[in-house]
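> attaching a predicted model along with its sequence, questions to come.
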Amino acid sequence: MHLGGRHNLRLQMQFGMRGIGSKIGYNMTKHLLFIFIAWLCVASAYAQKPDSSLISRHRPGLFWFYDGLRTKEQADVHKYERLILDVFYCDWNTPKVKPFQSDWTSIGWNIQSLFDIPVTKWNNVSLGVGLGYEHTRLQSNFVLDRMESTKSTELSDFLPVLQYEKSVFKTNKLFVPIELRFRTSGWKHFKFVVGGRIGYQFSNSTLFQYTNAETTVRQTTVGFYDFRPLSLSTHLRIGIRNWAITGSYNLNPYFKSAQSTKINGFQIGCSIALF
């Protein structure tokens, strides 16, 4: 800044060396700021990694700030499939009913959050462990009868006396998924996932809707005499990027009694990884 004129001369005489010191400090601040900006630009250029423009595609949302308990090098590896939503068609495997005889409205879903733990350097192989919730709904032309005398459950046809309109079987489950994940390199990767789930089933119910003597009856019953709370299942996903086809199968039957109809549930649908 040019210090000229009577007003500036008066200021110089008034403040003396303090004005010179301020000018020197101002110039030094400009130089330090310039050096800092130049160093920051150079450091950023050297620190930038190949493919860094894709980081936001792999670590979006809240997970951008999450590294967990792993080292910096491991935290920099791209993470995949940490919040997954599955929507699927529900059916059961039983000697009394052929597969895929359930109504098309037999739709269920689950949502699960998992940690992606790299096994290889570039995360082409990893482990997935987490927690999830699942709700299934199966509508069919069969009824689950609760047999009080034997404390068992039997799958039977609709009674001809009653005009059944709807028979629905619902389950709810909290589960721990454990997965082994394989994927190719790159953003547009192909993936194959196989794993299992250990779950606890609760609030399981049936809904019957029928007409008797021109009266529509809607009956909901929660619980069974011999329902198995522990669920063991296996599942797989095959897909590209964050989309996949998924399938799962319950390894143990729904009901524990030896006199109950043996029923194993299975699901087929699609999966999307949100993070």
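Yep, it's here. Source: prediction; values computed, not measured.
> for the rest of this, base every contact and every neighbour count on C-alpha atoms.
OK.
> report all helices and strands that the strand ranked longest in the chain contacts.
Criterion DSSP state E: the longest strand present in the chain is strand 190-212. On a contact count with 3 or more C-alpha pairs under 8 Å, 6 or more residues apart in numbering; DSSP states H and E, strand 190-212 meets strand 163-183, strand 215-222, strand 230-240.
> out of the ones you listed, the one nearest Gln267 is which?
strand 230-240 (9.2 Å; C-alpha to C-alpha).
> hmm, who's touching the closest one?
Residues from elsewhere that reach strand 230-240, judged by C-alpha atoms under 8 Å, 6 or more residues apart in numbering: 188-201, 244-252, 271.
> now the element after the helix or strand harbouring Ile37, going C-ward?
Assessed by DSSP states H and E, Ile37 sits inside helix 17-47. Toward the C-terminal end, the helix or strand that comes next after helix 17-47 (DSSP H and E) is helix 55-58.
> in that following helix, what's buried?
55, 58 (16 or more other C-alpha atoms under 10 Å).
> ok, structure two:
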Amino acid sequence: MKKILFLILCFPWFGMAQGDGLSSTVDSLYREDQFYVGVTYNLLSNQPKSLSQNGFSLGFNLGFIRDMPINKRRNVSIGLGIGYATNSFNQNLLITKDGAGGYTYSILNDSQTFTKNKFSNQVVEVPLEFRWRTSTPTDYAFWRIYTGLRVGYVFHNTVKYSGNQGDIKLINVSDFNKFQYGLTLSVGYNTWNLHLNYNLNALFNDQANIDGIPIDMNTLKLGLMFFIL
């Protein structure tokens, strides 16, 4: 995690260094922001009653987006790419395996002490963006508004618990939805950009429930996005 944070802090300076090394040759067919890296704070929305988050739930993502300008000035474009994301969620939803090979869900109360209870995932993502910016062929610092859709395939998930019920570790729980899709928005100037990603579908499938009530949670991720080249 220290290495990830170091890389994130270095990206802004890397972007500034690129601007300082401007070539005398003007590229009239330039493309912008084809690599991205971001860090987010992950929130659970539409939570079941009594479910709460605790600790810091972190997300990290990086990838490549092909920038395809659609006007002569090249400040409006479509972006399509591929990326990788990893997300963790610290909360009080206990997931255990039942005797029939399925899973049981319950909310940990105050008497059930624990030091760790989280689920995490790793995702291959396909971002599609509509991009507007104030860039020119010679301007490396500009305003941008990028909005779009992000579709992801969850290829790995993990559940970990440590507390008065012992240690639990579950890998690739089948009740998590494999496909995730949501809306994205990145707004900012130069290298620093505020980022929002709101998932439109539920984190779990219909098999996940508490006392017969489906767990219809989805996710909201807020953070910073850094674009280069």
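Ah, there it is. None of these values were measured; they are calculated from a predicted model.
> count of neighbours near the aligned residue in structure 2 for Ser140 of structure 1?
Using TM-score structural alignment, the equivalent of Ser140 of structure 1 in structure 2 is Gln91. For Gln91 of structure 2, the count of nearby residues is 21 (other C-alpha atoms under 10 Å).
> only whichever of the contacts of strand 230-240 of structure 1 are buried, select them in PyMOL.
Burial among those is assessed by 16+ other C-alpha under 10 Å; the matching PyMOL selection reads:
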select buried, resi 190+191+192+193+194+195+196+197+198+199+200+201+244+245+246+247+248+249+250+252+271
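> contact partners for the closest residue in space to Phe142 of structure 1 that isn't next to it in sequence?
Closest residue to Phe142 of structure 1 apart from its sequence neighbours, by C-alpha to C-alpha, 6 or more residues apart in numbering: Asp157 at 4.8 Å. Going by C-alpha under 8 Å, 6+ apart, Asp157 of structure 1 touches 141-143.
> please check those and keep the buried ones.
141-143.
> in strands, which of those fall?
Per DSSP E, the buried ones among the contacts of Asp157 of structure 1 map to strands at 142-143.
> go through the buried ones among the contacts of Asp157 of structure 1 and name the one nearest His7 of structure 1.
Nearest to His7 of structure 1 among the buried ones among the contacts of Asp157 of structure 1, with distances taken as C-alpha to C-alpha, is Asn141, at 99.3 Å.
> run a quick neighbour tally on Thr220 of structure 1.
Neighbours around Thr220 of structure 1, by other C-alpha under 10 Å: 12.
> from Val143 of structure 1, how far out is the residue nearest to Phe142 of structure 1?
6 Å (C-alpha to C-alpha, to the nearest Å).
> just Lys121 of structure 1 next, same as before
Taking C-alpha to C-alpha, one finds Lys121 of structure 1 at 52 Å from Val143 of structure 1.
> Ser205 of structure 1 too?
Distance from Ser205 of structure 1 to Val143 of structure 1, by C-alpha to C-alpha: 12 Å.
> distance to Phe15 of structure 1 added to the helices and strands packed on strand 190-212 of structure 1, as TSV?
Listed next are those as TSV, based on distance: least, C-alpha to C-alpha, whole Å:
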stretch	distance to Phe15 of structure 1
strand 163-183	71
strand 215-222	89
strand 230-240	72
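> for Ile20 of structure 1, which of those strands is the nearest?
Using C-alpha to C-alpha, those put strand 163-183 closest to Ile20 of structure 1, at 65.7 Å.
> so that closest one matches what in structure 2?
So strand 163-183 of structure 1 sits over residues 113-133 in structure 2, by TM-score structural alignment.
> map Arg66 of structure 2 onto structure 1.
By TM-score structural alignment, Arg66 of structure 2 lines up with Phe115.
> count the residues that sit near that match.
Neighbour tally, Phe115 of structure 1, other C-alpha under 10 Å: 18.
> go on, the one 4 residues further on?
By other C-alpha under 10 Å, 13 other residues sit near Val119 of structure 1.
> before we move on, what about Lys72 of structure 1?
10.
> so how far is stretch 32-44 of structure 2 off the chain centroid?
Taking C-alpha atoms, centre = their mean, to the nearest Å, one finds stretch 32-44 of structure 2 lying 6 Å from the centre of the chain it belongs to.
> against structure 1, where does that stretch fall?
So stretch 32-44 of structure 2 sits over residues 80-92 in structure 1, by TM-score structural alignment.
> quick check: the helix or strand the match of Arg66 of structure 2 falls within compared with structure 2, mean distance?
Phe115 of structure 1 is part of strand 107-118 when elements are defined by DSSP H and E. By mean C-alpha distance after the TM-score superposition for structure 1, the fitted strand 107-118 of structure 1 averages 0.6 Å away from its aligned residues in structure 2.
> what is that strand packed up against?
Using 3+ C-alpha pairs under 8 Å, 6+ apart: strand 107-118 of structure 1 touches strand 83-93, strand 125-139.
> closest to Ser152 of structure 1 out of those strands?
Going by C-alpha to C-alpha, the one of these nearest Ser152 of structure 1 is strand 83-93, 17.9 Å.
> contacts for that closest one, please.
Taking C-alpha under 8 Å, 6+ apart as the rule, strand 83-93 of structure 1 contacts 99-102, 104-114, 136-138, 246, 263-275.
> of these, buried ones?
For the contacts of strand 83-93 of structure 1, buried by 16+ other C-alpha under 10 Å: 102, 106-114, 136-138, 246, 263-275.
> the aligned partner of Asn197 of structure 2 in structure 1 in helix, strand or coil?
Under the alignment by TM-score structural alignment, Asn197 of structure 2 pairs with Ser248 in structure 1. Of the three states, Ser248 of structure 1 takes strand under DSSP: H, G, I helix; E, B strand; the rest coil.
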